[in-house]
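Engineer: Next come a sequence and a model predicted from it.
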Amino acid sequence: MQNGPVPTTLTLLSELGKLAPGSKVRFLGCVTNYSTKTATLTLEHNHPPGNLLQAQVDVTLLVTTMKSNDTQIGEWVNVMGYLTSRKEKQTPNRPTLEVGVQAIVLWSSGSFNLQAYEESLDKHTP
């Protein structure tokens, strides 16, 4: 029996597809799209190279507290939330895997060393 909140798994975006829906995760991703209609951020991180996973992050719970730069294309953001779904999507150029995430916290990564981040998580990935 657990007496506190569910622990968060720090992971690379590319590993989200290996986790079960309902898992609480924290990951970093680059904004490639934002839909104001659905309050959904599309995040990607091409690591390892050739990664075809996209995170579809529902930010409905956060829209009143988010900063405008958090939704700009090319912005790197940290997300903490729960995995909600997983689906394969066939596009003309390439197949992709989309993982749905309900965000409970989102913040800009600010200035950081992407290579060091990737190396540090690669060491912890089996």
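Structural biologist: Arrived safely.
Engineer: okay, CA-based contacts and neighbour counts for the rest of this
Structural biologist: Will do.
Engineer: now the helices for this structure?
Structural biologist: Taking DSSP state H to define them, one finds helices in the chain at 114-122.
Engineer: Please compare the first structure with the one that follows:
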Amino acid sequence: MPEPSQLVLLEQLPSIKAGTKIRFLACVHAYNPKQGELILRDRYPATTPETPTAIVNVTNVLENANHELLEVGAWLNVVGYVTKPADSIKSAVVASKQNRNERTTKPLEPRSVEATMLWSAGAVNLNRYKSAVRGYQKPPSSG
């Protein structure tokens, strides 16, 4: 029986340990076909270094992915496993964020995810989605 995934917000990824199976929603900001990686963020456009970021390896799901899933601006549901990011990828994402924004706020370190499933989220009301996820994550009240 497959292991269930843990529903999380992209901003929660830094606190999740490597090897954990997760499900999250994010927006495509870039696709690197040579590496088979998507850079996903939790808003579009994302203009600050504080924007939560995930680097998602999609090589295992590419044969089932249409080009619309890889387009900048597409909102995706992702299921996969948290992995440790490669230093070169972390550096490139952090540097690109710093180049676009001269603020001195420390950028968030992106997390890497190995995708096992990927599908379109369609139109998203991000505030309602985040509220629903937080409500789902609350432990049931005893009483």
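Structural biologist: Received the coordinates, thanks. This structure is a prediction, so every number in the text was calculated from the model and none was measured.
Engineer: What TM-score do the two superposed chains give?
Structural biologist: The TM-score (TM-score structural alignment, normalised by the length of the first structure) is 0.84; 121 aligned residues with a CA RMSD of 2.2 Å.
Engineer: Correct me if wrong: residue 87 of the first structure contacts residue 95.
Structural biologist: No. With contact defined as CA atoms under 8 Å, residue 87 of the first structure does not count as touching residue 95 (10.7 Å).
Engineer: May I ask you to name the longest strand in the second structure?
Structural biologist: strand 21-32 (DSSP state E).
Engineer: Relative to the first structure, which residues correspond to that one?
Structural biologist: Counting by TM-score structural alignment, strand 21-32 of the second structure pairs with residues 24-35 of the first structure.
Engineer: The second structure: which residue goes with residue 97 of the first structure?
Structural biologist: Match for residue 97 of the first structure (TM-score structural alignment): residue 109.
Engineer: correction: residue 106 of the first structure
Structural biologist: In the second structure, residue 106 of the first structure lands on residue 118 (TM-score structural alignment).
Engineer: What sits closest to its match if chain neighbours are left out?
Structural biologist: Spatial nearest neighbour of residue 118 of the second structure, excluding adjacent residues (CA to CA, 6 or more residues apart in numbering): residue 78 at 4.8 Å.
Engineer: Just list the residues touching the one you found, thanks.
Structural biologist: By CA atoms under 8 Å, 6 or more residues apart in numbering, residue 78 of the second structure lies in contact with 22-26, 115-119.
Engineer: Comparing the longest strand of the second structure with the first structure, how large is the average distance?
Structural biologist: Superposed on the first structure, strand 21-32 of the second structure shows a mean distance to its aligned partners of 0.3 Å (mean CA distance after the TM-score superposition for the first structure).
Engineer: Filter the contacts of residue 78 of the second structure down to the buried ones.
Structural biologist: For these, a neighbour count by 16 or more other CA atoms under 10 Å gives the buried set as 22-26, 115-119.
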